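1. A predicted structure for the sequence below; I have some questions about it.
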Amino acid sequence: MSTVLSKIEHHVAYLSLNRPEKFNSFNREMALALQQELDKCMRDDDVRAVYLTGEGKAFCAGQDLAEAVDPNGPELRSIVHGHYNPIIERIRTIEKPVIAAVNGVAAGAGANIALACDIVVAKESASFIQAFSKIGLIPDSGGTFFLPRLIGFQKASALMMTGDKVSAEEAERLGMIYKFFADDAFEEESRKLVQNIAQMPTRALGYTKLALNQTFKNSLTQQLQTEEDYQHASGQTEDFGEGIAAFLEKRKAVFTGK
């Protein structure tokens, strides 16, 4: 059975990490499979949003340590360079919204892959753990980049050094995630969110994402120019024309992602 399950419904690509007996911890096979699925989402014009979750009780417990310590397996540098870095790059460069639906524990690389997504929602019973310090490693998968920007340097530093568990409720309070939902409402509410996003003007959302990527490095003047450029590009889309027509005609816009 595939280590990443995938299906497309109503313009949403549903991707599910599928090693539930290992709490969806990553091995090489699953890392490469997720890269391939994200590539397919990038190329497929029918896909207008991506929903990433996990099978079973966990979202993702990070790296499968059995592979990391296997003398015949990949070394740590190879795992980070070949497995995780390409996943983060794909999540941030695909010009479509990627929603992480955290259905259980998200630890180590699993937590940081979720935090790299555009929108993160979680079950009330889910938790986030920067587990690296507990085994003598540093946070990878973009953790040292995204977490300080989400919750501030001091809090991020403490969570990374202590390895403390963060509940979904606290993660929302800190600004680490967008929302948490009660366990019995999680699937319905998270799918409703991604389905609504998939009906939005996809190219404008993609340009929004690219502009947000650049704000981490740009000066104000540079970011204003970035906004100007992407606003011009958005104004050339069919969805802009539809949005204006719907506004003038006092009706709901029907966007096509073009």
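-> Here it is on my side, so go on.
2. going forward, measure contacts and count neighbours with C-alpha atoms only.
-> Will do.
3. pretty sure residue 74 contacts residue 64?
-> No: assessed by CA atoms under 8 Å, residue 74 is found out of contact with residue 64, at 11.6 Å.
4. ok, structure two:
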Amino acid sequence: MYETIQLTKDGRIGHLLLNRPKSMNAMNGKMMKELADCFESLLQDSTIQVLIIRGEGRAFSAGGDIKDMMDPSNPMDIDLVMKDVSRLAKSLYTLPQITIASIHGASAGLGFSMALACDHIIAEESSKLAMNFIGIGLVPDGGGHFFLKERVGVPKAKQIIWAGQTLKAHDAMAKGLVDEVTAEGRAFEHAEAYAQEVLASPVRAKLASKHILHQLKIDELEQMLNMEAAAQSAMRKSEDHLEGIQAFVAKRKPEFTGK
């Protein structure tokens, strides 16, 4: 059904696997669309009450696929892509399931925005978490501004976005960005244990509380997604973005000029 992701069901638990391991599950246009379609399909699925999201291979997700962005033979239509990214973020935030991000390796850029949208975030102590759009002259997308602000408030969200640094799991937990840190290789095991805890609890009451807390925020999230899309479209045309991308590919330090 999907090429870049896999959705499987085990009783009341859904498992969503990001499945581009050769690219460290970096998200190309197809994956963004498939994730949006998948989350939208789960909006109507009352048989699943918990959803665990994880990555195949060495990482959760390295973020947007920069090689895909730079492919001259098939240039990425940023406005079309941003529509799928916005659909992805809104449907994930409003899912009628308890969502668990099981993170190992890298969770960066859009991959980190997606993790932050989940209800419970588990990261292995060796994982690397980064809201690193600033390094290539871009702004967070996928609701990154919104989900950061919800977790840590506006002043800290700005500092994290502007710094663009890579955080170890314990540092991320100290900042309020993850809920649980596990030993290397144990995140999925802990995610499954947490899922079983949820299913053994009055899960309908938990989902009702999630609905109440999230419902009032949907208009704000939609506004923020529209602003992110407009800003990202503008930043993609900036000199700093071009310099950031070229420096990334050449593995050198970028020289930004504020243009």
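-> Right, received. Where do you want to start? On a predicted model such as this, the values are computed, not experimentally measured, just so you know.
5. so which residues of the second structure form helices?
-> In the second structure, the helices defined using DSSP state H lie at 29-42, 66-70, 78-93, 110-116, 144-152, 154-163, 169-174, 187-199, 203-215, 218-236, 239-250.
6. most packed of those?
-> helix 110-116 (a mean of 27; mean count of other CA atoms under 10 Å).
7. residues making contact with it?
-> Residues external to helix 110-116 of the second structure that are found in contact with it (CA atoms under 8 Å, 6 or more residues apart in numbering): 26-27, 60-64, 89, 101, 107, 121, 129-131, 140-144, 147-148, 177-178.
8. next: stretch 53-70 of the first structure.
-> 14-20, 22-27, 73-76, 79, 100-111.
9. among those, name the buried ones.
-> By neighbour count, with 16 or more other CA atoms under 10 Å, the contacts of stretch 53-70 of the first structure hold 14-20, 23-27, 74, 79, 100-111 as buried.
10. select, out of the helices of the second structure, the one closest to residue 136 of the second structure.
-> helix 239-250 (4.0 Å; CA to CA).
11. so where is that closest one in the first structure?
-> Using TM-score structural alignment, none of the residues of the first structure align to helix 239-250 of the second structure.
12. tell me the angle that helix makes with helix 218-236.
-> Helix 239-250 of the second structure and helix 218-236 meet at an angle of 80 degrees, taking axes from the mean of the first three to the mean of the last three CA atoms, to 10 degrees as the criterion.
13. so how far is helix 239-250 of the second structure from its chain's centroid?
-> How far helix 239-250 of the second structure lies from its chain's middle: 23 Å, per CA atoms, centre = their mean, to the nearest Å.
14. filter the contacts of helix 110-116 of the second structure down to the ones in strands?
-> Judged by DSSP state E, strands contain the following of the contacts of helix 110-116 of the second structure: 101, 107, 121, 129, 130.
15. count of neighbours near the third one?
-> Using other CA atoms under 10 Å, residue 121 of the second structure has 23 other residues around it.
16. contacts only, for the closest residue to residue 84 of the second structure other than its chain neighbours.
-> Leaving aside its sequence neighbours, residue 84 of the second structure sits nearest to residue 33 (CA to CA, 6 or more residues apart in numbering; 5.3 Å). Contact analysis of residue 33 of the second structure by CA under 8 Å, 6+ apart lists 81, 84, 85, 88.
17. which member of those residues is positioned nearest residue 42 of the second structure?
-> residue 88 (11.5 Å).
18. for the closest one, which non-adjacent residue is spatially closest?
-> residue 36 (3.9 Å).
19. what would the contacts of residue 33 of the second structure look like in a markdown table with distance to residue 69 of the second structure?
-> Output for the contacts of residue 33 of the second structure, formatted as a markdown table (distance: CA to CA, whole Å):
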| residue | distance to residue 69 of the second structure |
| --- | --- |
| 81 | 10 |
| 84 | 15 |
| 85 | 14 |
| 88 | 19 |
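20. do you know how far residue 162 of the second structure is from residue 120 of the second structure?
-> Shown here: residue 162 of the second structure relative to residue 120 of the second structure, a distance of 25 Å by CA to CA, to the nearest Å.
21. likewise residue 103 of the second structure?
-> 11 Å.
22. in the second structure, which residue is closest to the centre?
-> By CA atoms, centre = their mean, the second structure has its centre lying nearest to residue 114, at 1.7 Å.
23. OK, contacts around whatever residue of the second structure lines up with residue 3 of the first structure?
-> Using TM-score structural alignment as the criterion, residue 3 of the first structure maps onto residue 4 of the second structure. By CA under 8 Å, 6+ apart, the contact set of residue 4 of the second structure is 18, 19, 20, 30, 31, 34.
24. what's the answer for residue 143 of the second structure, then?
-> Residues near residue 143 of the second structure by CA under 8 Å, 6+ apart: 86, 89, 113, 117, 221, 224, 225, 228.
25. ok, the last one touching residue 141?
-> Yes: using CA under 8 Å, residue 228 of the second structure and residue 141 qualify as a contacting pair, with a distance of 5.7 Å.
26. circling back to that earlier point, from the contacts of residue 33 of the second structure, which two are the most distant?
-> Checking the contacts of residue 33 of the second structure with CA to CA, the most distant pair is 81 and 88, at 10.6 Å.
27. name the residues contacting each of the two.
-> In contact with both residue 81 of the second structure and residue 88: 32, 33, using CA under 8 Å, 6+ apart.
28. once you drop chain neighbours, what's closest to residue 206 of the first structure?
-> residue 95 (4.1 Å).
29. I'd like to know how many residues surround that neighbour.
-> A count of neighbours around residue 95 of the first structure, defined by other CA under 10 Å, yields 21.
30. quick one: it and residue 201 touch, right?
-> No: using CA under 8 Å, residue 95 of the first structure is not in contact with residue 201, being 11.5 Å away.
31. shared neighbours, the two?
-> Residues touching both residue 95 of the first structure and residue 201 by CA under 8 Å, 6+ apart: none at all.
32. list the contacts of residue 121 of the first structure.
-> 99, 100, 101, 102, 177, 178, 179, 180, 181, 190.
33. report the separation between the corresponding residue of the second structure for it and residue 52 of the second structure.
-> Counting by TM-score structural alignment, residue 121 of the first structure lines up with residue 122 in the second structure. To residue 52 of the second structure, residue 122 of the second structure is 10 Å away according to CA to CA.
34. likewise residue 228 of the second structure?
-> In terms of CA to CA, residue 228 of the second structure sits 26 Å off from residue 52 of the second structure.
35. got it, and residue 102 of the second structure?
-> Residue 102 of the second structure sits 7 Å away from residue 52 of the second structure, going by CA to CA.
36. so for those two, which residues contact both of them?
-> Joint contacts of residue 102 of the second structure and residue 52 (CA under 8 Å, 6+ apart) are residue 191.
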